[in-house]
Structures are given as C-alpha cells and as structure tokens.
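Student: pasting the sequence and the predicted coordinates here, then a few questions.
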Amino acid sequence: MSNDQDLIKLYSARILALAADIPHLARLEAPDATVNRRSPLCGSSVTVDVSVKDGVLAAMGQDVKACALGQAAAAITAEAAVGAPLDVVETGRDQLKAMLKGKGGVPDAPFDGFEVLTPAVEYKNRHASILLCIEALAEAMATARTNA
C-alpha cells in the first residue's frame, strides 16, 4: 500500500466526521477540576473541565486544539465518558494505550468507539495526540475525587 493510501485510510471519513462534531466543547463555569495536557511532539493540546457527582462524571467541558485524530479521540471520549466512574475511564485509557501499542484490542464499552482509530497503531507519532483527552479526563476526575 502506498503512503498516500495509508494516509487516506488513517484519515477516514468517519474520523473526520468525529473531528468535526466534538461534544461538550463548552468549558464548565464551576468545574470540580480542570486539567490541561499538551503533546510536545505535535503541539496538540486539550483542557478538560469535570463535574463529578456520586463518583461518576456528571458533566465535562473541553477545549481541543489538536489534529484530526486528537479531535476524533476527544469526540469519542466525551461521548462515552459522561455517566462513567473514574475506574471505567482509567480502564478505557489503559486499553486505548495498549491498543495503540499493538498489545491489546479495542477498548471495552463505553470506549469501544476508539475502534475507528485502529489504523493509527502504525503511526506512533500520533499516539500522544490521541491519548490527550482521555488522559486529561482521568487526571481531572482523580483530582476532583481527591478535592471532594
């Protein structure tokens, strides 16, 4: 497969559609915690605000400045995470890392939408951007729990 065909596969219409429709883009007015993450390799960054009630993510807001893959990952994370407890978010994060390293399958529900990013396994320079949002979310939820 040529390099152009690899890139077309990587930036599929589904990934581009996710990147164009990221949920929860409005920042929260009074979050329980906020975390900013930046990928030094590509410069992508996310800021995630969380509101945690009774141990589950009640609301999130995010500011995403990332490539299409980072944006798609932020969309998948935001769609799946609201209503989830921290351990489910951490499991999704860990399973996504394993998937990207080629050491695991697609994350379990509710994060099974990351399946669309399986072509990115071959592009290690994109992994940090893909992980930004879910890592920031897990950190923010842990911080909110500690501050409660």
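Tutor: Received, thanks. From a predicted model like this one, the values you see are computed outputs, not experimental measurements.

Student: switch to C-alpha atoms for all contacts and neighbour counts from now on
Tutor: OK.

Student: excluding sequence neighbours, find me the nearest residue to residue 112.
Tutor: If the residues on either side of it in the chain are set aside, residue 112 comes closest to residue 106, at 6.0 Å by CA to CA, 6 or more residues apart in numbering.

Student: let me know how buried that neighbour is, in neighbour terms.
Tutor: Number of residues near residue 106 (other CA atoms under 10 Å) recorded here: 20.

Student: which of the three states applies to it?
Tutor: Secondary structure assignment for residue 106 (DSSP: H, G, I helix; E, B strand; the rest coil): coil.

Student: second structure follows, compare the two:
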Amino acid sequence: MIDDLYSARILMLAANLPHAGRLAAPGGTGERVAKLCGSRATVDVTLDDQGRVIAFAQDVKACALGQAAAGVLGQAVIGAAAAEIAEARDALSAMLKSGGEGPIGRFEDLRVLRPVADYPARHASTLVAVEATLEAVNQALAERTRLAGAA
C-alpha cells in the first residue's frame, strides 16, 4: 500500500513544482502549516478584474504528498476563481476524509492523491497548498473591496 502512496506520478508531481518562489508585489498572500508534521505553504497571488488568478507563486516546504498537491495546483491555478479553488479544496478534503470522488475540472489531477485517504496523519500536509492558495485569493479579494470602499 505504501507504493500506492508514493507512486511514480506523485513523486514526479512533487519533484516538479510550478511557480516556485514568491511574487514581488502580490495582491494577496496565504500561509498554512500542518501542525502534526510542520509542512508549510506560502502562496502569493495577483488577480485580474474578474477575480481570477493571473499571477501565482508558491513556497512549499512539505512532504512528497504536500509537494504533489502543490504541483497539481501550480499547473492548474492560473485562471481560477476563488469559488473553483474552494470547490477543489472541499472535494479534496472529502476525498481524503469521507470517501468523496475528488476534485473535478481544472483540479481533477488532485485525485492522484486518493491513496492518502488511508493515512489520516498525512491529510493536513496534503491540503496545505490548496488552503494557502484559497487564503491568498480571499485576501486579495478583500483588499480589492477595501480599496474600492476607500475610493
């Protein structure tokens, strides 16, 4: 069963992290830490006028599972709106914790992490990048609203 957990696909995703680093002037930043293992994701985003991600950077220090989730996220997040990211997070969480089918659409590749469901101690690290991304997008949206109200 451990071979399924660390499949070649998961290890490939973990090794190839798109958009690694930080943005110079992000519209929003999110950070999540998995308390059990210390996996950490810091994500910066910039949004377009419709609230979709147009720039994305991630600094992820996590196990192979957290890195793999961040790899999928980095491949698919450009063009995503907050609702899509929230749906992906909820579907990933349900897949890990309650036998859900997993994300659909642009984030469907997160389904490769289905074997993690059998390892509850690894759920939080698998979710850190997605949760940090949603936090960053929500922060960028809130800042936009604050600035519009101040104008």
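Tutor: Structure received. This is a predicted model, so every value here is computed, not measured.

Student: what lines up against the residue nearest to residue 112 of structure 1 once you look at structure 2?
Tutor: Here residue 106 of structure 1 is matched to residue 102 in structure 2, going by TM-score structural alignment.

Student: and the gap between that match and residue 24 of structure 2?
Tutor: Here the criterion is CA to CA, to the nearest Å. By it, residue 102 of structure 2 lies 33 Å from residue 24 of structure 2.

Student: cool, and residue 15 of structure 2?
Tutor: Distance, residue 15 of structure 2 to residue 24 of structure 2, using CA to CA: 24 Å.

Student: more neighbours: which of those two?
Tutor: residue 15 (13 against 8).

Student: counterpart of that one in structure 1?
Tutor: The pairwise alignment with structure 1 assigns residue 15 of structure 2 to residue 20, based on TM-score structural alignment.

Student: which bit of structure 2 covers the longest helix seen in structure 1?
Tutor: Among the segments of structure 1 that qualify as a helix by DSSP state H, the longest is helix 127-147. The aligned range for helix 127-147 of structure 1 in structure 2 is 123-143, by TM-score structural alignment.

Student: that stretch vs structure 1, average distance?
Tutor: Superposing on structure 1 places stretch 123-143 of structure 2 at an average distance of 0.5 Å from its equivalents, by mean CA distance after the TM-score superposition for structure 1.

Student: how far away from the center of its chain is that stretch?
Tutor: Counting by CA atoms, centre = their mean, to the nearest Å, stretch 123-143 of structure 2 is centred 7 Å from the centre of its parent chain.

Student: all helices for structure 1, in order.
Tutor: Ranges of helices in structure 1, per DSSP H, are 3-10, 13-20, 68-81, 86-100, 127-147.

Student: output these as a markdown table; include the columns distance to residue 46 of structure 1.
Tutor: Formatted as a markdown table, the helices of structure 1 follow (distance: least, CA to CA, whole Å):
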| stretch | distance to residue 46 of structure 1 |
| --- | --- |
| helix 3-10 | 21 |
| helix 13-20 | 14 |
| helix 68-81 | 9 |
| helix 86-100 | 15 |
| helix 127-147 | 6 |
